[in-house]
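Student: Curious how this folds, go ahead:
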Amino acid sequence: MQEYLASYARNFGIDSLLRLETKVESVVPDAGGWLVTTKGDGVPETERFDRVVVATGVFCEPAVPKFPGVDEFRAAGGVLMAGTEFLDLDDARDRHAVVAGYGKSACDVTVAIASVATSTDIVARQLLWKIPRKVAGF
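Tutor: Predicted coordinates for the structure are as follows:
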């Protein structure tokens, strides 16, 4: 996947725009835009942008909300984990699994565990259409 993304960036000439190993220190609203302060080689740098996209997923810090009854659930043998913590299909093998959410990471986990779990359910606030409704006008 890494090589594919690098190849894609090179092919479309956007690789020179990437800033890897750079920490975002702050994002502050500024007159219809955003001031973004980053720190790459230890030197802070601030730039103004019209738009900011926050794109997190499987490489982010997991955020598992506190659910009522989670202690009882775990005491009965249940396991609660973020998608980034799910690393072994055997954790879902022959179990009844529930995936909370319907984003890319949740769908990836669901597809993987559905092949080994006794049952797999998805709980989501809103179901989204995952593919374009039309491709090439059809």
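
Student: from here on, contacts and neighbour counts on C-alpha atoms
Tutor: Fine.

Student: This protein: strands as residue ranges?
Tutor: 23-30, 33-39, 44-49, 96-100, 119-123 (DSSP state E).

Student: Which residues outside the first one are in contact with it?
Tutor: Residues lying outside strand 23-30 but in contact with it, judged by CA atoms under 8 Å, 6 or more residues apart in numbering, are 34-40.

Student: what does the fourth one give?
Tutor: When contacts are defined by CA under 8 Å, 6+ apart, strand 96-100 is touched by residues 106, 109-110, 113, 117-124.

Student: any idea which of those residues has the most stuff around it?
Tutor: With neighbours taken as other CA atoms under 10 Å, the top of those is Ile113, carrying 25 neighbours.

Student: Give me the distance between that residue and Gln2.
Tutor: For Ile113, the distance to Gln2 equals 24 Å [CA to CA, to the nearest Å].

Student: before we move on, the earlier item: turn the strands of the chain into JSON lines, including distance to Leu87.
Tutor: Output for the strands of the chain, formatted as JSON lines (distance: least, CA to CA, whole Å):
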{"stretch": "strand 23-30", "distance to Leu87": "26"}
{"stretch": "strand 33-39", "distance to Leu87": "31"}
{"stretch": "strand 44-49", "distance to Leu87": "36"}
{"stretch": "strand 96-100", "distance to Leu87": "15"}
{"stretch": "strand 119-123", "distance to Leu87": "17"}
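
Student: To check against the first, give me the structure of this:
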Amino acid sequence: MAPRVAIIGAGFGGLCMAIRLERAGIHTYTVFERAADLGGTWRDNSYPGAGCDIPSHLYSYSFEKYASWTRRYPEQPEILDYLHHCADKYDVRRKIRLRTEVRRAVFDGGAWQVTTSSTEGERTETFDVVVMAVGQLNRPHMPDISGMDEFEGVSFHSARWNHDHDLTGRRVAVIGTGSSAAQLVPRVAERAEHLYLFQRTPQLGHPQAGRRLRALDADGVPVRAGAAAGVPGVDLQVRRGHPLSGAGPGVERGVTQAAGAAPPARPGARPRAAGEAHPPTIRPAASGWSSTAPSIQP
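Tutor: Here you go, the predicted model:
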């Protein structure tokens, strides 16, 4: 008898669990999602500039390489589209109960008694396994700042962005310098009259080389110009998560060298003798560590 599985949360983790069970032939599972749609943090965080600072081909399921990313570092709408794509492709959407919150999960020694509430009321069901996939970014915390209740302007958390409030020409204060602020501050600064950024602890940041990927033609082949144009399949391999895709902005230069062009001489480098082989030129470039999702500031 197949185990009865309750999955709590329909974000990246919950969908992955559902898809894996489906592919393993286990169909006796239910995904509970209290919100009105799937997507988890990528549904909730829709502030200007929201995105991921991990390359798109790495921020994907291992079993679902995606050839339709348009940017090296994907933004929130594209990531959410990817999750919907996976839910539809692997036919797990039918197993998701939206607007259903898990209120209790009690193990009675032999099975789990899971109590949920929805518009249809409260009900308790029995499961053999409970998988917690609620994540940690689903409950924004508003800081307890003295005088906050006396502020007469509009205030909201980045994870509950007020898209109805136009910031054009306004004086805007942003509290916090986590990854959410790093993404939204440049976008808001373009529209605001003045932006004040308050930080408790200084952060170290660097520009993001978020280049766009080439469009695909009718046959699914990248329309590509430039140095790598003469090397078949390079951009498509980048999209599909080939190891070469970790090469970073210098991949085109490396491909050109691999195709026969001599590498540029480094200052002070020893001239190579005639016929001397060049060392391999396509290597993963070093990159710094960074967080993978919108952050909720304390």
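
Student: returning to that earlier point: determine which two of the contacts of strand 96-100 of structure 1 are furthest apart.
Tutor: By the measure CA to CA, Thr118 and Ala124 form the most distant pair in the contacts of strand 96-100 of structure 1, at 20.1 Å.

Student: hang on, the earlier thing: how about the strands of structure 1, which one is nearest Met81 of structure 1?
Tutor: So among these, strand 96-100 is nearest, using CA to CA, at 9.7 Å.

Student: what comes up buried for that closest one?
Tutor: Buried residues in strand 96-100 of structure 1, counting neighbours by 16 or more other CA atoms under 10 Å, are found at 97, 99-100.

Student: Please apply the same query to stretch 53-61 of structure 1.
Tutor: Buried residues in stretch 53-61 of structure 1 (16+ other CA under 10 Å): none.

Student: For Thr177 of structure 2, grab the count of nearby residues.
Tutor: 21.

Student: Who's the closest spatial neighbour of the residue nearest to the spatial centre of structure 1, skipping the chain neighbours?
Tutor: Note on structure 1: the residue nearest the mean C-alpha position is Gly57, at 1.3 Å, using CA atoms, centre = their mean. In space, and not counting its chain neighbours, Gly57 of structure 1 is closest to Ser105: 6.3 Å by CA to CA, 6 or more residues apart in numbering.

Student: Quick check, that neighbour in contact with Ala82.
Tutor: No. Look at Ser105 of structure 1 against Ala82 with CA atoms under 8 Å: they stay out of range, at 9.7 Å.

Student: quick one: Asn208 of structure 2 and Gln183 of structure 2, what's the gap?
Tutor: In this structure residue 208 of structure 2 is Gln, not Asn. Distance, Gln208 of structure 2 to Gln183 of structure 2, using CA to CA: 10 Å.

Student: Compare these two (neighbour count), which wins?
Tutor: A direct count of neighbours by other CA under 10 Å for Gln208 of structure 2 and Gln183 places Gln183 higher, at 19 against 8.

Student: Relative to Leu83 of structure 2, how far out is the more buried one?
Tutor: To Leu83 of structure 2, Gln183 of structure 2 is 21 Å away according to CA to CA.

Student: measure Glu21 of structure 1 to Ala124 of structure 1 for me?
Tutor: 33 Å.

Student: What segments of structure 1 are helices?
Tutor: 2-11, 70-75, 104-114 (DSSP state H).

Student: So which of the ones you listed is the most surrounded?
Tutor: Across these, averaging neighbours per residue (mean count of other CA atoms under 10 Å) puts helix 104-114 on top, at a mean of 16.

Student: contacting residues around it?
Tutor: For helix 104-114 of structure 1, using CA under 8 Å, 6+ apart, the contacting residues are 57-58, 83, 86, 89, 92-93, 97, 99-100, 120, 122.

Student: between the residues you listed, which is nearest Leu128 of structure 1?
Tutor: Nearest member of the contacts of helix 104-114 of structure 1 to Leu128 of structure 1, counting by CA to CA, is Ile122, at 12.6 Å.
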